[in-house]
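1. sequence first, then the predicted structure, then my questions.
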Amino acid sequence: MGALEPHRGDFYAYETLLPPDEQAMVLRLRTFLDERVRPVADDYWARAEFPMELIPGLAELDIVGAAYEGFGGRERAASRLFSGFVSLEMSRVDPSFGTFFGVHAGLAFASIYHCGSPEQRERWLPGMADLTSIGAFALTEPDHGSDIAGGLETRARRVGDGWVLNGKKRWIGNATFADLVVVWARDVESDEVLGFVVEQGTPGFTATKIEGKFALRSVQNADITLEDVHLDDDHRLAGAGSFKDTANVLRITRGGVAWGAVGLQMGAYETALAYVLGREQFGQPLSSFQLVQDHLATMLANTTLSLGMVVRLAQMQDAGIEADEHAAMAKASASTLMRKTVGLAREVMGGNGIVLEHGMVRYFADAEAVYSYEGTREVNQLLVGRAITGTGAFV
């Protein structure tokens, strides 16, 4: 396989910061996405279905858990920069596929890795790493999103040697087909938020697909009902004793969502660029008009600014100096610029920007979901504001 060539949207060639072995891994992923995912992405998006047949091919790339020791088929863990470029590459081609991967390999995998006991890691992570077992992450509830830290209503009650869970969750990606779901629930005795692994088929657990969704349509989001779900104590994540532990997972994965926002911008920019280079208006190439070039330059600048921020965030993660506010700023800023970029990309394509045939509408619609999940812009801005001033302003 040849050398990794930066995308047109990677104007400052940030991908070349990766060491050669990680560049080779990114190139293999890029080839898989271009050859296997891109040709079917529009069709599955239109049908609001997930391409399950692609999972074995993805598994062959051996990238789930690559940033953790003992996973990814490597003697050493891959860098956070590599993990970021994985998120970017996926969302550049199909934001829905990137979201599926982020939920499984980010939220669910990271919860068990960071909050599970050694026995729990050994029990669940190998299957997740080779994608024979798919994970989901259930935190958001019908009445609680941004206020979930204090408002979480799902309850866990200690009964004998186990636990009983009752409650509802909403917007849970992968949940309709996941083999295991990490569920966060409040202990009725201690009032602390605990983590549990609920396996598909457990009595009292139901996941119902959310219909009528017009962003990230291929992602199988579900409403979950937990009705007297009995779990043995070994299904309680041993290292999850408060919402601080949940927040630690979210800090890691929020950076991944920021990378996804960059990839989505890059995909929209490159789609718009290819379109204007191949279309004529008023008897001359569309790409020759000043306003079109201005829009293209703005899109590329937005993408480059966002990419520079998440690259530095990954470096801080690798150095162990990243804090909540750093991930929050990256997610808020990258997703805000993403929204502007996809708007300009759709604009230069005119009416053709809203039909699947020309490849833009998925980015345009999917951006709205990415803009909101893993912390809205407003909440992430307040996380940064608290770090700046030392005063929380959430209520």
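-> That came through fine.

2. from now on I want contacts and neighbour counts done on CA atoms only, so please keep to that.
-> Fine.

3. how close does Met329 get to Leu81?
-> As judged by Cα to Cα, to the nearest Å, Met329 and Leu81 stand 17 Å apart.

4. let's bring in a second model and compare:
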Amino acid sequence: MKDLLKKISGIRQLLGSVDLDQVAKLSQKVDLPKMVGLVSKMSEEDLSKMMGMLKGGGKPKEIPPVNGDFYELGKMLPHHEREIQLRVREFMETEIKPIANDYWNRAEFPMHIIPKMAELDIAGLTYQGYGCPGHSALLEGFIAMEMARVDTSISTFFGVQSGLAMGSVYLCGSEDQKREWLPSMQRLEKIGAFGLTEPEVGSGVAGGLTTTCKRNGDSWLLNGQKKWIGNATFSDMTVIWARDLDDNQVKGFIVRKDNPGFLAEKLKDKMALRTVQNALITLTNCEVPENDRLQNANSFKDTAKVLRMTRAGVAWQAVGCGRGAYELALAYTNERKQFGRPIASFQLVQDLLVTMLGDLTAMQTMVFRLSQMQDSDELLDEHASLAKVFCTLRMRSIVDHARELFGGNGILLQHDIARFVADAEAVYSYEGTKEINSLIVGRAITGHSAFV
């Protein structure tokens, strides 16, 4: 009798909220006596489960937060540096993310963000003196990652300013040049560019730089062209590397934007890093005073010191680009439903996500150690080159899997991932191709140079 009363109570719960009109409509579609008979035969446990289903399954499923730092490496930064990292993250999320697609699509640079970025006080982060903060290379890497995680174009702009341009002055300039340029560049009041790559000479500049310089009394005449020079359409100065016709050595020059014989033309129709303003620079008897020659740049070895430092930064950029793609894909798989379920609940989707996370975590731990070596002055060319090779390869794989998880939506800019896929191609190629960097590492581990 007790069991029967419980079942009747359950049936009343099932039908109690249904008014008579609803019952009449339901009876036209369903054999109600038969349904009630079936319900009356159900066990108490099954009836309870059915009631739970009708109520929506109880508490909503709690989804873990989206976090690409699976091993929590960011927490290993000292507290004051961790605060800077998180401040940069907030800046990228609030100031850059809402406008990234628009400026990328129009191939324009958001000039209004430069003063806001200056307030972060992060340019020239690792340099000592001249208004620079003097923080660790590890923090600098995390900042490059945070920027690329949202917009690789902004990360590239900043890398050119803080790394290549300021780094050339810091490592190769005289004291007077450092005092003139570094404080204002650190405040982003003066913008810099870095001119090494040429139209017909990319990664092989060490052995075949075609831009030339020749001493002419108290000045130098520069002739030639540079290509893919980021920031150069609006920079206040561009560091130009040229081969001396007299001694065949590579020398560096600070070329000011209003210098006669200097022409920077915007490169158009790019498919990657469209927000970055790349230029084709033409130097026609461009006269530069001796005072603007980088006084401590006397061979390509001096140029290589700058590239070693910034190549490590590009490896961190690759981590950021990969992390941004992974986090976008992970969030999307919990939003996108197929067959009545989030696609995140499907086995093949989870397999792809774990593959991406494994690659991303390997990249993160590699560059983490790379920056530690930079901080302890152990970083060699081959260390930076190996990270550039591995991280850009894995980045490519991650963004490819991410686009796959977005399906057809992956080619729409509004979902962000298309921008990451395109920008990854530029990161894969600049600061030395995979092949060139592989030969640098190969030379180090075999003792044989395979360069032509």
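-> Nice, thanks for sending it over. Remember, predicted model here, so these are calculated numbers, not experimental data.

5. TM-score of the superposed pair?
-> Put the two chains on top of each other and the TM-score (TM-score structural alignment, normalised by the length of the first structure) is 0.97; 388 aligned residues with a Cα RMSD of 1.0 Å.

6. the second structure: matching residues for the longest helix along the first structure?
-> What stands out as the longest helix in the first structure, according to DSSP state H, is helix 243-277. Mapped onto the second structure using TM-score structural alignment, helix 243-277 of the first structure spans residues 300-334.

7. again, but for stretch 83-96 of the first structure
-> Counting by TM-score structural alignment, stretch 83-96 of the first structure sits on residues 140-153 of the second structure.

8. what's the burial count for Leu139 of the second structure?
-> Leu139 of the second structure has 22 neighbours, counted by other Cα atoms under 10 Å.

9. meant to ask about Leu412 of the second structure
-> Leu412 of the second structure has 12 nearby residues by other Cα under 10 Å.

10. which non-adjacent residue is nearest it?
-> Spatial nearest neighbour of Leu412 of the second structure, chain neighbours left out: Ala418 (6.3 Å); criterion: Cα to Cα, 6 or more residues apart in numbering.

11. for the one you found, give its distance to Leu330 of the second structure.
-> 15 Å.

12. residues of the longest helix of the first structure that come out buried?
-> 243, 245-246, 248-273, 275-276 (16 or more other Cα atoms under 10 Å).

13. mean distance, that helix to its aligned residues in the second structure?
-> Helix 243-277 of the first structure, aligned to the second structure and superposed, deviates on average by 0.3 Å (mean Cα distance after the TM-score superposition for the first structure).

14. what's the following helix or strand after that helix?
-> Per DSSP states H and E, the first helix or strand lying C-terminal to helix 243-277 of the first structure is strand 280-281.

15. gap between the alignment partner in the second structure of Leu33 of the first structure and Ile154 of the second structure?
-> Using TM-score structural alignment, the equivalent of Leu33 of the first structure in the second structure is Met92. To Ile154 of the second structure, Met92 of the second structure is 9 Å away according to Cα to Cα.

16. give me the common contacts of these two.
-> Met147 (Cα atoms under 8 Å, 6 or more residues apart in numbering).

17. residues in contact with the closest residue to Tyr326 of the second structure other than its chain neighbours?
-> Distances taken as Cα to Cα, 6+ apart place Ala402 nearest to Tyr326 of the second structure, at 6.2 Å, with adjacent residues excluded. Ala402 of the second structure makes contacts with 325-326, 328-329, 417, as judged by Cα under 8 Å, 6+ apart.

18. doesn't Ala402 of the second structure belong to a helix?
-> Yes: using DSSP: H, G, I helix; E, B strand; the rest coil, the assignment for Ala402 of the second structure is a helix.

19. what residue of the first structure matches up with it?
-> Aligned by TM-score structural alignment, Ala402 of the second structure pairs with Ala345 of the first structure.

20. Asp42 of the first structure maps to what in the second structure?
-> Asp42 of the first structure maps onto Asn101 in the second structure, by TM-score structural alignment.

21. where's that match, which helix or strand?
-> In this structure, Asn101 of the second structure sits in helix 97-106 according to DSSP H and E.

22. and after that helix, which helix or strand comes next?
-> Next element after helix 97-106 of the second structure (DSSP H and E): helix 113-118.

23. against the first structure, where does that next one fall?
-> With TM-score structural alignment as the criterion, helix 113-118 of the second structure aligns to 54-59.

24. need the contact list for Ile411 of the second structure.
-> Here Ile411 of the second structure is in contact with 403, 417-418 (Cα under 8 Å, 6+ apart).

25. could you rerun that using 7 Å?
-> When contacts are counted by Cα atoms under 7 Å, 6 or more residues apart in numbering, Ile411 of the second structure touches Ala418.

26. trace Lys168 of the first structure over to the second structure, please.
-> With TM-score structural alignment as the criterion, Lys168 of the first structure matches Gln225.

27. kindly confirm my reading that that match forms part of a helix.
-> No: Gln225 of the second structure sits outside any helix when classified using three-state DSSP, being strand.

28. can you pull the contacts of it?
-> 198-199, 211, 281-283.

29. separation between it and Leu188 of the second structure?
-> 26 Å.

30. that older thread, ok, the match of Asp42 of the first structure to Thr212 of the second structure distance?
-> Taken as Cα to Cα, the span from Asn101 of the second structure to Thr212 of the second structure is 39 Å.
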